[in-house]
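*Asks:* Based on what follows, work out the 3D shape:
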Amino acid sequence: MDPVIVVGAGPVGLTLALALARQDVPSVVLDEGPGLDEPRLARTVVLREDTAAFVERLTGVPLDEAGTRWAGWRSMRRKQVVREITFEDPGDADGSGGFLGPGFEGSGSGDHTGVRPEEQGRRLGSDYAVTTGTAPEQPPLHLAQHVLTGALRAAVDREPLVRIAADSRLDAIEQETSGVTAHTRGPNGTWWRGSYLVGCDGPRSTVRKLQDIRFPGRTAVERYAVAALRAELPWPGRALLHRTPPWRTSGPSSGEITARPLPGGIWRLDWLLPPGKDLVTPELLVTRVRETLAGWTGGSTPAYELLDTGVHTVHHRLARRWRVGRVFLAGDAAHLLGALGTQGLEEGLKDADNLAWKLALAWHHGPREALLDSYQAERRAVVAARLRAADQVLPLLRGGGALRSYVPGAGRNHDALLADGHLGRGALGAPATYADSPLAPEPIEAEVPVDTLPGAPVTDVRVTAEDGSFVRLRDRLGRGALLVVLIAPGTGVWERKHWVTAGIMPRLAAAVTALPHPAELLVAERYPGASAHTVLLIRPDGHLVTALNGVRPAELYAAAEATLGGPSQTTAEATAGSR
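*Replies:* As a prediction, this is how the structure comes out:
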């Protein structure tokens, strides 16, 4: 069987190649460049905890040592303060969390932190207030992109199933029913034969253009000036979001500033730029750095070392199709997003996780069209939902007050809306859920609710593996096998040999063995919201298929078959022949 051709050796392409190799699928990665990555501290990535764990499984490198998880989230904003006390209740007129009252720190003229709620009145002046919040239970990981790419390249160098072809620029693709052929030009220009081809070649994707796939959307939705610097800020280990800072003297007075920590006392700062294409000069950027640091420290500019700068332009685009026969798109070749803190690269890594096990199954066992089609159905729907959420929130946060009453969630605190994408919450940032997946099984009478909804990523818990070892559930993902988890309180205190042949275990083991695809049987003492003897069926990429009440061999088989895209062609032919 021919290898999978991966076009593009960025983080998404390398991740896909490694994910395929973990499932014994060879690949060749066509790298347009020489295979080197320029270190850029102003080019960083933010990964949710589950995505960082996915990359760590592939690379064997603990990313926490290369990046920073912020300990909390500090939010700064201008507030209108009470200067006249009335006994009317004007309500939360600006949708930003109410007037300055208990729980806020006041500054400027007068101390208003003791104003009773019933005395809140008209806002006549402007003052400055700070609120402090905590990060989610599992805060995001922030690291330089070249560090991530370097870890992936090092893992690829150790992987015999992955071949990197440097200086290979794609210029032609030919498809057949049995495979795909790609031609590259350059010093090593040649024809490459593959079973499938995946375009991970970025926003200007040659693969997408050769397949004549439209890429509609919007250009320059937002622009940011970016700086990486070493300095001591008043909030070590915290990310910071500052809306409409009052000290701004360079350019318009509105537009938030975001600061995220990196190891070694380094910070990445992002300034939202006004609409337009005004040139960001070095002098303007240095002025912004100095006034921002001075504003945060409440005095003169503290000592700092400017390490890197840049301008980041956010585009919102979504490819019409993500699959054409044996050709697929992933990462920036399929979608562009990034406004309001949403992370385009992380979505690309999720594309690779979703596609790898489906391609691996097709490579080993023959194509299942419904399974391969589900990649576009699942991933495109998730990214489209993020883009819609950003489009709804942008007018609210960027001055479109007239739309406020029509935007869902418009009454929420503005800072919370803005923070969702940065912290991985809500419609802007919450982990992907494939609730409407074409792979979802038909309603099952024996299905029981747990704290994880069908289609959502499972919670990482300790489980007992088939060899009797204690491992994390997440460590068993990405191997191409389905996972079946029995919730059995008390098993963690006994060796596996004492209970593996007792109770319902033999019947469940027989049901797992009979499934239409290799599956691993695991046992957990507990799982959030699950009662004893609940059986979880989990996809290779860690999304819950269903939770069943006890051992239900027929229902478990049907759910597994649906997860694979329906009966295989061989099974369907055998069933038809027996009629």
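*Asks:* contacts and neighbour counts: CA atoms only from here.
*Replies:* Will do.
*Asks:* if I look at Ser300, how far off is Met76?
*Replies:* 19 Å (CA to CA, to the nearest Å).
*Asks:* Who has more neighbours out of those two?
*Replies:* Met76 (21 against 12; other CA atoms under 10 Å).
*Asks:* Quick check: the more buried one is in a helix.
*Replies:* No - Met76: not assigned to a helix; according to DSSP: H, G, I helix; E, B strand; the rest coil it is strand.
*Asks:* separation between it and Leu285?
*Replies:* Remark: distance between Met76 and Leu285 (CA to CA) = 21 Å.
*Asks:* try Asp64
*Replies:* 30 Å.
*Asks:* more crowded one of the two?
*Replies:* Leu285 (18 against 15).
*Asks:* how about this one, so we can line them up?
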Amino acid sequence: MDPVIIAGAGPVGLALALALARQEVPSVVLDEGPGKDELRLARTVVLREDTVALVERLTGLPLDDAGFRWAGWRSMRRRQVMREITFGGETSRNAEGPGDGEEFSAPLHIAQHALTGALREAVIHERLVKVAVHSRLDSVEQDASGVTAHTRGPDGTWWRGSYLVGCDGPRSTVRKLQDIRFPGRTAVERHAVAALRTELPWPGEALLHRMTPWRTSGPSTGEVSARPLAEDVWRLDWLLPPGKDLVTPDLLVARIRETLGGWSGGATPAYELLDTGVHTVHHRLARRWRAGRIFLAGDAAHLLGALGTQGLDEGLRDADNLAWKLALGWHHGPHTALLDSYQAERRAVVAARLRAADQALPLLRNGGGLRSYVPGSARGHDALLTDGHLGRGPLGAPGAYTGSPLMPPPAESRALVDTEPGAPVADVRVTAEDGSFVPLRERLGRGVLLVVLIAPGTGVWARKHWVTAGIMPRLAAAVTALPHPAELLVAESYPGAAAHTVLLVRPDGHLVTALGGVRPADLYEAAEAALGGPANADSENAAEATAGRR
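*Replies:* Coordinates of the predicted model:
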């Protein structure tokens, strides 16, 4: 069968290629450039725990070696510290005293070229991935059995693939060739950006400072953030007012000196300017993410980034969601409901994130007048911004596919756990089939379903002592009978789960259902639903051929 064609060799396209390869699906990555990335320290990304785990699983490399884990987070308003968080510590602290006792995990801040470099290095050693450099897509045709694409460049040629995924950015050629609309808002926010090496009073801590008390040089809203990288390098972002005011080098240098001096209480500390830029945030969402055998992912499908939300996080989740569905179709024949669920799930999650940001923006950016004097309003604004920057709440947390067409009907044996169906599972320690103890996330991304039995006490015994005892033989037989390959894992505990709860988990780590005890019929029904229901290849081919002619 023909490989999957991936247009675009950015982080999302490379991650998708590696995710497909882990499931024995070949791909061709069409790279417009020379296969190298420009080194830009002013272009960085902040990744949440789930996307860090995904990239590390795909590359086999610890991303902490290329990025930087923040030691903490603090937000300020004028001269007042509104909130302080120590990552890995016990609690947060706000302006009124101790926080709510919640424990926070540190985001990973990494230069985008370093992230892409790690993915490229893994691709080099992957036999199932071919990268075609200097290959710019200019035409695409599809039929009932595959996709034909043409690229221009020094070695312009025709490519034949089973599917094609457009990971080719905001100006996506794939999206335009399919005549898919990309509505939304332009220049929602603009930031002046500088990467520099210096020492700040909060080593290793990220900072968001609103209503800075010092006079600003040139156009400014009085909001600046500082996010640390390794080796005393910082990325500073100044929120610019609406408009197209030119950010000149002199104005930027004056802004740097003023900001560093304000934080240091007087004289500007020594610094080395490494890179500069202007970051413009757009909010857009493609009308369709699938057209027959052609899909969109990453910035080709959505743009978001105001209030700390990170578009690349969502792009990597696109790749994770789509990979196992394409792999199942590649190996076993296409399935309309399963492939359609990619758009239904991912577009709904990103749309909700965009709505949350658009609803919060007027409160945060136009909150002057009486609103700024309402008790608690400043704390509420700070909480919204903190959620966005730290990957929490509706502005930052990974989305749940609660309305997914792949959700099974409620079963009488359904059990309640702290994870709702459709949400990402907690990363608990499990015992694998070979007897090893591993994090649950390490078993994801291989195209198989995961069945996790919660069995307190098993963690202190080798698997051979209990694998044939109690309910294990019956559960093992039920897992073997499922309509798709599945791996049986055992966990000592899971948040909110009673003993003998059975979790069914998708290959991308989202919970399908939790059942009380071994219920083979309910487990089978849930697994079949998670795969899109019974497949009908003939109707699928006809539907795709029709979609391709639209």
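*Asks:* just so I have it, where are all the helices in the stretch 151-300 of the second structure?
*Replies:* 173-177, 249-264 (DSSP state H, counting those that start in this stretch).
*Asks:* The shortest one vs the first structure, average distance?
*Replies:* Average distance between helix 173-177 of the second structure and its aligned residues in the first structure, after superposition and using mean CA distance after the TM-score superposition for the first structure, equals 0.2 Å.
*Asks:* What is the corresponding segment of the first structure for that helix?
*Replies:* Following TM-score structural alignment, the aligned partner range for helix 173-177 of the second structure in the first structure is 206-210.
*Asks:* what's near enough to touch Thr342 of the first structure?
*Replies:* Residues in contact with Thr342 of the first structure, defined by CA atoms under 8 Å, 6 or more residues apart in numbering, are 386, 421-422, 428-429.
*Asks:* Which of the three states applies to the most centrally placed residue in the second structure?
*Replies:* Centroid check for the second structure by CA atoms, centre = their mean gives Asp313 as the closest residue, at 2.7 Å. Assigned with three-state DSSP, Asp313 of the second structure falls in the helix class.
*Asks:* That one matches what in the first structure?
*Replies:* Under TM-score structural alignment, Asp313 of the second structure pairs with Glu346 in the first structure.
*Asks:* still on that earlier bit, gap between the residue nearest to the centre of the second structure and Val193 of the second structure?
*Replies:* For Asp313 of the second structure, the distance to Val193 of the second structure - CA to CA - is 20 Å.
*Asks:* what's the closest non-adjacent residue to the alignment partner in the second structure of Ala384 of the first structure?
*Replies:* Taking TM-score structural alignment, Ala384 of the first structure has Ala351 as its aligned residue in the second structure. Distance criterion CA to CA, 6 or more residues apart in numbering; nearest residue to Ala351 of the second structure, sequence neighbours excluded, is Leu285 at 7.3 Å.
*Asks:* correct me, but the one you found touches Ala301?
*Replies:* Yes - counting by CA atoms under 8 Å, Leu285 of the second structure does reach Ala301; the two are 6.0 Å apart.
*Asks:* higher neighbour count, these two?
*Replies:* Ala301 (31 against 22).
*Asks:* Can you tell me the number of residues neighbouring Thr513 of the second structure?
*Replies:* Using other CA under 10 Å, Thr513 of the second structure has 28 other residues around it.
*Asks:* Assumed it was part of a strand.
*Replies:* Yes - checked against three-state DSSP, Thr513 of the second structure lies within a strand.
*Asks:* can you tell me which residues contact it?
*Replies:* Counted by CA under 8 Å, 6+ apart, Thr513 of the second structure has contacts 408, 414, 421, 503-505, 526.
*Asks:* which of those sit farthest apart?
*Replies:* Arg414 and Val505 (14.1 Å; CA to CA).
*Asks:* Looking only at neighbour counts, state which of these two leads.
*Replies:* Under the criterion of other CA under 10 Å, the comparison of Arg414 of the second structure against Val505 puts Val505 first, with 27 against 19.
*Asks:* Report the aligned residue range of the second structure for stretch 362-371 of the first structure.
*Replies:* Under the criterion TM-score structural alignment, stretch 362-371 of the first structure matches residues 329-338.
*Asks:* Report the buried residues of that stretch.
*Replies:* By neighbour count on 16 or more other CA atoms under 10 Å, the buried set for stretch 329-338 of the second structure is 329-330, 333-338.
*Asks:* Now do the SS call for His364 of the first structure.
*Replies:* Relying on three-state DSSP, one would call His364 of the first structure helix.
*Asks:* you'd agree Ser205 of the first structure is up against Gln211?
*Replies:* No - if you go by CA under 8 Å, Ser205 of the first structure and Gln211 don't touch, sitting 10.1 Å apart.
*Asks:* which stretches of the first structure form helices?
*Replies:* Taking DSSP state H to define them, one finds helices in the first structure at 11-21, 49-59, 145-157, 206-210, 282-297, 344-365, 369-397, 414-423, 426-429, 496-499, 505-513, 553-563, 569-577.
*Asks:* got a list of contacts for the fourth one?
*Replies:* Taking CA under 8 Å, 6+ apart as the criterion, the residues outside helix 206-210 of the first structure that touch it are 7, 170-173, 199, 201, 214, 329, 333.
*Asks:* Apart from its chain neighbours, what residue comes closest to Lys464 of the second structure?
*Replies:* Per CA to CA, 6+ apart, closest to Lys464 of the second structure is Gly435, 7.6 Å.
*Asks:* check contacts around the aligned residue in the first structure for that neighbour.
*Replies:* Aligned counterpart of Gly435 of the second structure in the first structure: Gly468 (TM-score structural alignment). Counting by CA under 8 Å, 6+ apart, Gly468 of the first structure touches 495-497.
*Asks:* now the second structure: which of those residues match?
*Replies:* On the basis of both residues aligned by TM-score structural alignment, their matches' CA atoms under 8 Å, what survives of the contacts of Gly468 of the first structure in the second structure is 495-497.
*Asks:* what's the neighbour count on Arg158 of the first structure?
*Replies:* Applying other CA under 10 Å, I find that Arg158 of the first structure has 10 neighbouring residues.
*Asks:* ok, now Arg204 of the first structure?
*Replies:* Around Arg204 of the first structure there are 11 residues (other CA under 10 Å).
*Asks:* Asp434 of the second structure now?
*Replies:* 9.
*Asks:* what's near enough to touch it?
*Replies:* So Asp434 of the second structure contacts nothing (CA under 8 Å, 6+ apart).
*Asks:* Among the contacts of Gly468 of the first structure, the buried ones, what's the ChimeraX command?
*Replies:* With 16+ other CA under 10 Å as the criterion, this ChimeraX line picks the buried residues out of those:
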select :496
